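Asker: My questions are about this predicted structure, shown below with the sequence.
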Amino acid sequence: MWIEVILSVPAEHTEDLSDALMEAGALSVAVEDEWADTDAEQPLYGEPGLEPTTNAWAQSRLVILVDPETGIDDMLDVACDAISMTVPAYETRKVEAQDWVRLTQSQFEPISITEHLWIVPTWHETEGNATRINLRLDPGLAFGTGSHPTTRLCLQWLSAELPKDATVLDYGCGSGILAIAAKKLGASKVIGTDIDPQAVQSAVDNASANDAAAQFVLPDGMSSGQYGVVVANILSNPLKLLAPALVGYVADGGHLVLSGILERQTNELIAAYAPYMPMHVWRADDGWICLVGQKTTSVN
């Protein structure tokens, strides 16, 4: 058994206190958004060509794992004194010893995207017939394992609408799942890009595990060119700012597929792209939408 200590700290103390707690005897320190799953939740994602405006939540929740023999008050006194901070209020909870690997794996079952497209963790046996595509993907550091509606929407569009032998750009590729799916679904050339080097490496590894010949690069490794399909599953604000750049990557007659958009943000996203390309809602899922447009003329 272990003990978790939970406390709240402002952004200016988060990193220093986390380091000080590790020095004072904590086994681990996890940092979470204090307002996660509320309207005040603050995303920290950066996208290709756009650095995040902040690298810390305004208020963070620290979840500190300690041995049951640890003197929690003493540990907090030492850590807070090291950074000249008053010890905040905290709560504790017991964590029973478990087989964490099996417990984690049990939370990730195969996901049916369509009848013929599945996301299958590597510890599961694959099933199906010659028409079923199984994407082998494990939860990891990079966003996108197929469980979130925004990822599902993009995968469903690729499964239903991807033109034969299309060239595809996955902009903000995360785990690479969309790029890998596009290649397995018949795309002729696929490139993914992300601002996070860990995401790029994760995508490379996932592509190799799926025998998918997709290329993944950091933004400065991107070459000029246009694609038959550009898919971007990121966030609404970056999508608005990136409108001219994303449309510029789309070849004449090509498609732009956008997700990471809440239903209430639909009109503002359509308006942001109106000067460059008409967009429409392709499908909605659990409060999220996928916007799609087709480029009919060159954009100067």
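Answerer: Okay, I see it.
Asker: CA only for contacts and neighbour counts going forward, please
Answerer: Fine.
Asker: residues of the helix or strand containing V200 that come out buried?
Answerer: V200 is part of helix 197-209, with elements assigned from DSSP states H and E. Applying a neighbour-count criterion of 16 or more other C-alpha atoms under 10 Å, the buried positions in helix 197-209 are A199, V200, Q201, S202, A203, V204, N206, A207.
Asker: swap in stretch 240-247?
Answerer: Residues K240, L242, A243, P244, L246, V247 are the ones in stretch 240-247 that count as buried (16+ other C-alpha under 10 Å).
Asker: roughly how far out does it sit from the chain middle?
Answerer: Counting by C-alpha atoms, centre = their mean, to the nearest Å, stretch 240-247 is centred 19 Å from the centre of its parent chain.
Asker: alright, now check it against this:
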Amino acid sequence: MAWLQLKIDSSAENAESIGEMLSANGAQAVTFLDAKDTPIYEPKPGEVILWPDTQVVGLFDASDDMNAILSRLSKAKLLGKDFRYKLDPLEDKDWEREWMDNFHPMQFGERLWICPSWREVPDPDAVNVMLDPGLAFGTGTHPTTALCLRWLDGEDLSGKTVVDFGCGSGILALAALKLGAAKVIGIDIDPQALQASMENARRNQVEDRLSVYLPEDQPSLEADVVMANILSGPLLELRPVIRDYCRVGGKLVMSGILAELTPRIEEAYAQEFELDPSAIDGEWARVSGTRAR
């Protein structure tokens, strides 16, 4: 099937309304793009923040009457008859195959590999986590996840109890289980993340050692290892909660931290943790340590 992309420049304030208009006029999908390379950091959980200059992109079937659609859009008060747009043909491709081709097995540290199910495992004797990109965040491609995976690969997790705080796809939980953890407790505010974590655990045949909870249902426990790959804001706000999951002598690893905010996280957690040297990967950082008291 051939497609057309209709691109309209907008402000953050009007972007969602314009997207709704495109959907009402037959767009098969609507996406929002950064029109001027303006970074946005630290959205709160569940919060949608758009760029000050946002490009709204609607995907239309090439057989749609675009003249009629553009005429209707020009009558909307939000746009007006002189609104600026760009209409481009989109090459007809096997988009699913192209998407799949972008994901390859990835190695983290010496032992650990993350492998999509449609690829051959590079090293059958390695610690292989089978994980496909899905609804929840975390496939190993983002530096924050990679930082945590490399840390896990260097740890002895044999027989340990681990908490994955903000488990997302379950990638860190699965890696910990494959690396020898006795059990992992995954916690996330998103029910879809919990579902994804358990589905991925079943695919890796470790579901009997993974338990998942919403924050309001999370159990009281002290773990040997606590992982929190979230954002620096929640890491600061939830410090008492994260701390209490970690037993004295237990280990903590955190990421999702902008490198420039690393000193704030270190200062907050140094009160009760002996911290390791923080690791930096591009714009992102990992902070880890051992609970001292």
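Answerer: Received, thanks. On a predicted model such as this, the values are computed, not experimentally measured, just so you know.
Asker: follow-up on the earlier one: average gap between the helix holding V200 of structure 1 and structure 2?
Answerer: On superposition with structure 2, the mean distance recorded for helix 197-209 of structure 1 (mean C-alpha distance after the TM-score superposition for structure 1) is 1.1 Å.
Asker: what sits up against that helix?
Answerer: With contacts defined as C-alpha atoms under 8 Å, 6 or more residues apart in numbering, helix 197-209 of structure 1 is touched by 136-137, 140-143, 173-177, 180, 193-194, 213-218.
Asker: The stretch 51-200 of structure 1: strands as residue ranges?
Answerer: 59-66, 90-95, 111-114, 117-120, 133-136, 167-171, 189-193 (DSSP state E, counting those that start in this stretch).
Asker: For G260 of structure 1, which of the ones you listed is the nearest?
Answerer: Across these, G260 of structure 1 has its closest neighbour in strand 167-171 (12.3 Å, C-alpha to C-alpha).
Asker: mean distance, whatever helix or strand comes next after the helix holding V200 of structure 1 to its aligned residues in structure 2?
Answerer: With elements assigned by DSSP H and E, the helix or strand that comes after helix 197-209 of structure 1 is strand 215-217. On superposition with structure 2, the average gap between strand 215-217 of structure 1 and its aligned counterparts reaches 1.7 Å (mean C-alpha distance after the TM-score superposition for structure 1).
Asker: so strand 215-217 of structure 1 aligns onto which residues of structure 2?
Answerer: Under TM-score structural alignment, the match for strand 215-217 of structure 1 in structure 2 covers residues 211-213.
Asker: That stretch: how far from the chain's middle?
Answerer: Distance, centroid of stretch 211-213 of structure 2 to centroid of chain: 18 Å (C-alpha atoms, centre = their mean).
Asker: List of residues touching it?
Answerer: K183, V184, I185, G186, I187, D188, L194, S197, M198.
Asker: Try it again at 10 Å.
Answerer: Applying C-alpha atoms under 10 Å, 6 or more residues apart in numbering, the external contacts of stretch 211-213 of structure 2 come out as 163-165, 167, 170, 173, 183-191, 193-195, 197-198, 201, 218-219.
Asker: how about stretch 45-52 of structure 2: buried residues?
Answerer: Applying 16+ other C-alpha under 10 Å to stretch 45-52 of structure 2 flags L50, W51, P52 as buried.
Asker: same thing with stretch 272-290 of structure 2?
Answerer: Buried, per 16+ other C-alpha under 10 Å, within stretch 272-290 of structure 2: F273, E274, L275, A279, I280, W284, A285, R286, V287, S288, G289, T290.
Asker: Excluding chain neighbours, what is closest to the last one?
Answerer: I take that to be T290 of structure 2. Distances taken as C-alpha to C-alpha, 6 or more residues apart in numbering put K251 closest to T290 of structure 2, at 4.4 Å, once the chain neighbours are dropped.
Asker: and that neighbour, what element?
Answerer: Assigned by DSSP H and E, K251 of structure 2 falls in strand 246-258.
Asker: What does F60 of structure 2 correspond to in structure 1?
Answerer: Per TM-score structural alignment, F60 of structure 2 is aligned with V66.
Asker: The counterpart of S147 of structure 1 in structure 2: what's it in contact with?
Answerer: In structure 2, the residue paired with S147 of structure 1 according to TM-score structural alignment is T141. For T141 of structure 2, the contact set (C-alpha under 10 Å, 6+ apart) comprises F103, H104, M106, I114, P133.
Asker: The helix or strand encompassing R264 of structure 2 - contacts with which helices or strands?
Answerer: Using DSSP H and E, R264 of structure 2 sits within helix 262-269. Under the contact definition 3 or more C-alpha pairs under 10 Å, 6 or more residues apart in numbering; DSSP states H and E, helix 262-269 of structure 2 sits against helix 232-237, helix 239-245, strand 246-258, strand 273-275, strand 284-291.
Asker: Now do the same for V226 of structure 2: its match in structure 1.
Answerer: Checking TM-score structural alignment: V226 of structure 2 goes with V230.
Asker: Also P116 of structure 2?
Answerer: By TM-score structural alignment, P116 of structure 2 lines up with P121.
Asker: I figured that match was touching T104, is that so?
Answerer: No. In this structure, P121 of structure 1 is not within contact of T104 by C-alpha atoms under 10 Å, at 11.4 Å.
Asker: Narrow the contacts of helix 197-209 of structure 1 to just the buried residues.
Answerer: 136-137, 142-143, 173-177, 180, 193-194, 213-218.
Asker: R111 of structure 2 contacts P122, doesn't it?
Answerer: No. In this structure, R111 of structure 2 is not within contact of P122 by C-alpha under 10 Å, at 11.7 Å.
Asker: which residues are in contact with both of the two?
Answerer: Common neighbours of R111 of structure 2 and P122 (C-alpha under 10 Å, 6+ apart) are N128.
Asker: just to revisit the earlier point, could I get the buried residues of helix 197-209 of structure 1 as CSV with distance to A82 of structure 1?
Answerer: Listed next are the buried residues of helix 197-209 of structure 1 as CSV, based on distance: C-alpha to C-alpha, whole Å:
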residue, distance to A82 of structure 1
A199, 34
V200, 37
Q201, 36
S202, 36
A203, 40
V204, 41
N206, 42
A207, 45
